[in-house]
Structures are given as C-alpha cells and as structure tokens.
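Visitor: only geometry, no sequence info:
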C-alpha cells in the first residue's frame, strides 16, 4: 500500500559517473544514513539486466534505512524489484498508462517543465512533480531551463508535492525561498561530494530553512 507520508525534502537522484559499483553503493549508503529522504536510481544507458541488478543492490540499502526507492523511467524494473515507485519524463509512456501499469499503490513522479504540462497531467495519477531544470546541469540528461517564476506558478496550481530539480546545490537553495516546494532533487552536490555525510546534513539544514 502506498505511503502517503512520503518526505520529499531531500531527494537524491543518482549518477554513477566513473565510480566502481562499490564506490557508487557506498555513496548511496552514506547518503541514506545521513538523512536523504528519497533515492531515485537513474540509469540512461545500461542493459535491462544491468539496471535490474543495480536496482536490487540499491534497494537493499534503501530498505535498510527505510528510504523509498524510485526507479527512473523503467516501470518494468520498478515492478521487478518492488521499488516504491517510478519517475517518468516527457519521452516516456503516458502518465495514465504508467499509472495503470503500476496500480494504485506505487508512487508515480513526473517531470514537468511548464504550467501547461502541469495542467495537462494533474488529473492523470501523478503523486508528485519534479520541476526543472532550475539551473544548468552537467548530468547526461537533456534538460530545458525552467524559471523559478514558472516553478512557483506550477506549485500554486497543483495539489501534489513539487520538487525543484536541475543544478540544485547548497549555495543556491536559498533562491527557492517562498516557492512553496516540498523539497529539492540533488545529483552532483551529493554524488560528487568530498564528504557525503557532511554535505547531506548541510543540504538538509539549507532546505529546511526554505520549505
């Protein structure tokens, strides 16, 4: 059954960069132990078998710390490992179709870049929106800039939690003050941190001041 008390405050989106599997999993372990509230496993260019194996390994960690695991794009991988949910973008299956495939009890997140898109899909079964990219990002994901004004407009029009994503780092979190977001999605500021534990705690302190 879906947990309606999900904490979206500090949402880690993974990127493996050039890490070994052990290094990658160690970062996720430290991040979960230090206070991230959600983890999204994002893999754009691996085989289904590899994605499945990574998802199983990550889920062992997130389960240990009672952190929900979200799978990027792949409904089949989400269902195969019994993850908490899936996150989809514009190039994935329609929101209504994904909701049907997931059933009512899994979390469904959707990337949104405009008010028009938010209006179009708000009644189609999404549990939260990821809005951005708010700032430029170097991840291997094609992004389109979304202004903070658009972010605020989307928050004001929808009845689901909204997270800011895209280039979010400790030093620019304060610019999101007053936007009404439920939390932030962070990639490189955690995945490439010199001290993951310290960085997660600093990010938590910063985001708690603006939500």
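Guide: Thanks, I have it. Note that the structure is a prediction, hence the values are computed from the model and not measured.
Visitor: contacts, neighbours, all on C-alpha from now
Guide: Fine.
Visitor: let me see the contact set for the nearest residue to residue 202 once chain neighbours are set aside.
Guide: Spatial nearest neighbour of residue 202, excluding adjacent residues (CA to CA, 6 or more residues apart in numbering): residue 170 at 7.3 Å. Contacts for residue 170 were tallied using CA atoms under 8 Å, 6 or more residues apart in numbering; they are 189, 202-203, 206.
Visitor: list the contacts for residue 71?
Guide: With contact set as CA under 8 Å, 6+ apart, residue 71 has these partners: 40-42, 55, 77-78, 83, 85-87.
Visitor: in these, find the pair that's most separated.
Guide: For the contacts of residue 71, the maximum inter-member distance is 13.9 Å, found between 55 and 87 (CA to CA).
Visitor: what element comes up after the longest helix anywhere in the chain heading to the C-terminus?
Guide: Longest helix in the chain, counting residues (DSSP state H): helix 48-64. Following helix 48-64 in sequence order, the next helix or strand is strand 69-72 (DSSP states H and E).
Visitor: how far is that next one from where the chain is centred?
Guide: Here strand 69-72 is found 8 Å from its chain centre; the criterion is CA atoms, centre = their mean, to the nearest Å.
Visitor: which elements pack onto the helix or strand just after that strand?
Guide: Sequence-wise, the next helix or strand downstream of strand 69-72 (DSSP H and E) is helix 75-81. The contact analysis (3 or more CA pairs under 8 Å, 6 or more residues apart in numbering; DSSP states H and E) places helix 75-81 against helix 48-64, strand 69-72, strand 85-88, helix 95-102.
Visitor: which residues sit against the longest helix of the chain?
Guide: With CA under 8 Å, 6+ apart, helix 48-64 has contacts from 25, 28-29, 32, 39, 41, 43, 68-69, 71, 77, 80-81, 83.
Visitor: ok, and the most crowded of the contacts of residue 170?
Guide: Neighbour counts for these (other CA atoms under 10 Å) peak at residue 203, which has 23 neighbours.
Visitor: put this beside the first:
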C-alpha cells in the first residue's frame, strides 16, 4: 500500500498520559472530527490482549473517517488488527524484516534522525519517514533535537513522504515551512488540548500551509 503525502498532513500519535475527562477512544474520535489525516496507536504499558482489543476498536473508528491507522512498534498487533501501517524506530526491527512479516499491503513508517538512516530505511522498503526531534520535546526525554538544516537535507534525499515529529505545536509549526516535510506528527499538542477537535482544526489549517 503506497503512502500518500496527504496521510502525513496532521498525524496524531496517541499517548495515554493525556487521558483525563475523555477515554482514549473519545479523544481519538475528537481528533478525527477535527481533521487528523492519520492515527498512530502507541502503547508501551498495556498487555498484549488489552492492546489488541484497543487496536481493533480504534481501527474500526478510523475506518469510519477513512483515515489510515498505524500501530507503533508491535508488528504482531499490526498484523492481527489488519492496520494500514506499522511504525518502527531505529532500535526496533529493521524495515526489511518488517516487510517480510507484513507483506506488500501494509505501509511501513520508520523513525530517522540523519540522511544515512533515511536512505537506509528507503532501501529497506520504508513507505514514509518520521523525522525528529524537530524541536525540544517533553514526550521523550532521551531525544536529541535535529541539527539546523537536517530536516531539509533528509527531505531532499528521499522520494517518500516525510512527517516531522517532536515538540511541534501551534506556535512553532510554521517554522518547518521550506524544509520539505509533508506534515506534522503530534502527541501532546493534540491529546493535551482542552478541546481536541477545535485544536485539530487550527493545527490542520497551519499544516496545510507547509
């Protein structure tokens, strides 16, 4: 399944840390109503059974809105819930191995931080790239911010869609203009918002300007 650039425009990555008055399901639905173009389910703490149940529920929800659904890291869950995509980091299974397991139908996203990593991911069959951290971020404490110009260098080097991630919010999103990214992947800027739907509408309008 080819990854379209528009899937990357406003890419929501879930984080249970922000679940409060709404359930994760309700938060994701609010984000979908607000116009997110892709949803990635990231679960680090749930056991396999609970993760799978949630994956099926959220995948069904995304289908209603015609938005692709990615699973973070867990290839087994991605296969079992028939997700449109799987996203892996540098420390996870290599894209070539993931491709052997998921076949040609599923999109593979890979996190990269340099031109070398980006080119290797493409060689191994990645369909899209997550590049960051774009700015300093509280979501992941151990992540380095990309050197000046690196985002553009990566986008220039590859011919697959690229989404920027890391510390992006309304105030700094347009600083990515001119880098060549196809969109932004957001965690707290979406799920930490008081009114997720309204926030996504604003973020989407900004992302369209990239």
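Guide: Received the coordinates, thanks. This is a predicted model, so every value here is computed, not measured.
Visitor: TM value for the aligned chains?
Guide: Remark: TM-score between the superposed chains equals 0.94 [TM-score structural alignment, normalised by the length of the second structure]; 209 aligned residues with a CA RMSD of 1.6 Å.
Visitor: any idea which of the contacts of residue 71 of the first structure is closest to residue 16 of the first structure?
Guide: Residue 16 of the first structure has its nearest neighbour among those in residue 42, at 8.8 Å by CA to CA.
Visitor: that closest one maps to what in the second structure?
Guide: Using TM-score structural alignment, the equivalent of residue 42 of the first structure in the second structure is residue 42.
Visitor: measure the closest residue to its match other than its chain neighbours to residue 84 of the second structure for me?
Guide: Closest residue to residue 42 of the second structure apart from its sequence neighbours, by CA to CA, 6+ apart: residue 72 at 5.0 Å. Going from residue 72 of the second structure to residue 84 of the second structure by CA to CA, to the nearest Å gives 12 Å.
Visitor: what does residue 14 of the second structure give?
Guide: For residue 14 of the second structure relative to residue 84 of the second structure (CA to CA), the value is 16 Å.
Visitor: and for residue 147 of the second structure?
Guide: Taking CA to CA, one finds residue 147 of the second structure at 32 Å from residue 84 of the second structure.
Visitor: looking at the two, which is more packed in?
Guide: Neighbours per residue, other CA under 10 Å: of residue 147 of the second structure and residue 84, the larger number sits with residue 84, 20 against 13.
Visitor: one step back: wait, the residue nearest to residue 42 of the second structure sits on residue 87?
Guide: Yes: in this structure, residue 72 of the second structure is within contact of residue 87 by CA atoms under 8 Å, at 4.8 Å.
Visitor: compare these two (neighbour count), which wins?
Guide: Neighbour totals were compared for residue 72 of the second structure and residue 87, and residue 87 leads with 27 against 21 (other CA under 10 Å).
Visitor: which position in the first structure pairs with that one?
Guide: Aligned against the first structure - with TM-score structural alignment as the criterion - residue 87 of the second structure pairs with residue 87.
Visitor: which stretches of the first structure form strands?
Guide: 10-13, 38-41, 69-72, 85-88, 107-112, 128-131, 162-164, 183-186 (DSSP state E).
Visitor: quick one: residue 178 of the second structure from residue 172 of the second structure, how far?
Guide: 13 Å.
Visitor: now do residue 150 of the second structure
Guide: Noted for residue 150 of the second structure: a distance of 17 Å to residue 172 of the second structure, by CA to CA.
Visitor: who has more neighbours, those two?
Guide: Between residue 150 of the second structure and residue 172, residue 150 has the larger neighbour count (other CA under 10 Å), namely 18 against 11.
Visitor: the more buried one: what's it in contact with?
Guide: Going by CA under 8 Å, 6+ apart, the list of residues near residue 150 of the second structure reads 114-115.
Visitor: again, 10 Å this time
Guide: 113-115, 131-132, 134, 156, 179 (CA atoms under 10 Å, 6 or more residues apart in numbering).
Visitor: same check on residue 125 of the first structure?
Guide: 95-100, 104, 107-110.
Visitor: tell me the counterpart of it in the second structure.
Guide: Using TM-score structural alignment, residue 125 of the first structure sits opposite residue 125 in the second structure.
Visitor: over to residue 32 of the first structure?
Guide: In the second structure, residue 32 of the first structure lands on residue 32 (TM-score structural alignment).
Visitor: count the neighbours of the residue lying closest to that match once chain neighbours are set aside for me.
Guide: Leaving aside its chain neighbours, residue 32 of the second structure sits nearest to residue 65 (6.8 Å; criterion: CA to CA, 6+ apart). Applying other CA under 10 Å, we find 14 residues neighbouring residue 65 of the second structure.
Visitor: how about residue 65 of the second structure, what's its match in the first structure?
Guide: Match for residue 65 of the second structure (TM-score structural alignment): residue 65.
Visitor: tabulate the strands of the first structure (CSV), appending distance to residue 121 of the first structure.
Guide: Below are the strands of the first structure laid out as CSV (distance: least, CA to CA, whole Å):
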stretch, distance to residue 121 of the first structure
strand 10-13, 22
strand 38-41, 21
strand 69-72, 18
strand 85-88, 12
strand 107-112, 9
strand 128-131, 10
strand 162-164, 14
strand 183-186, 20
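Visitor: of all those strands, which lies closest to residue 193 of the first structure?
Guide: When the strands of the first structure are compared by CA to CA, strand 183-186 sits nearest residue 193 of the first structure, at 11.3 Å.
Visitor: I'd guessed residue 68 of the second structure sits against residue 41; true?
Guide: No: using CA atoms under 10 Å, residue 68 of the second structure makes no contact with residue 41, being 11.1 Å away.
Visitor: and those two? which has more neighbours close in?
Guide: Neighbour count, other CA under 10 Å: between residue 68 of the second structure and residue 41, residue 41 has more, with 26 against 20.
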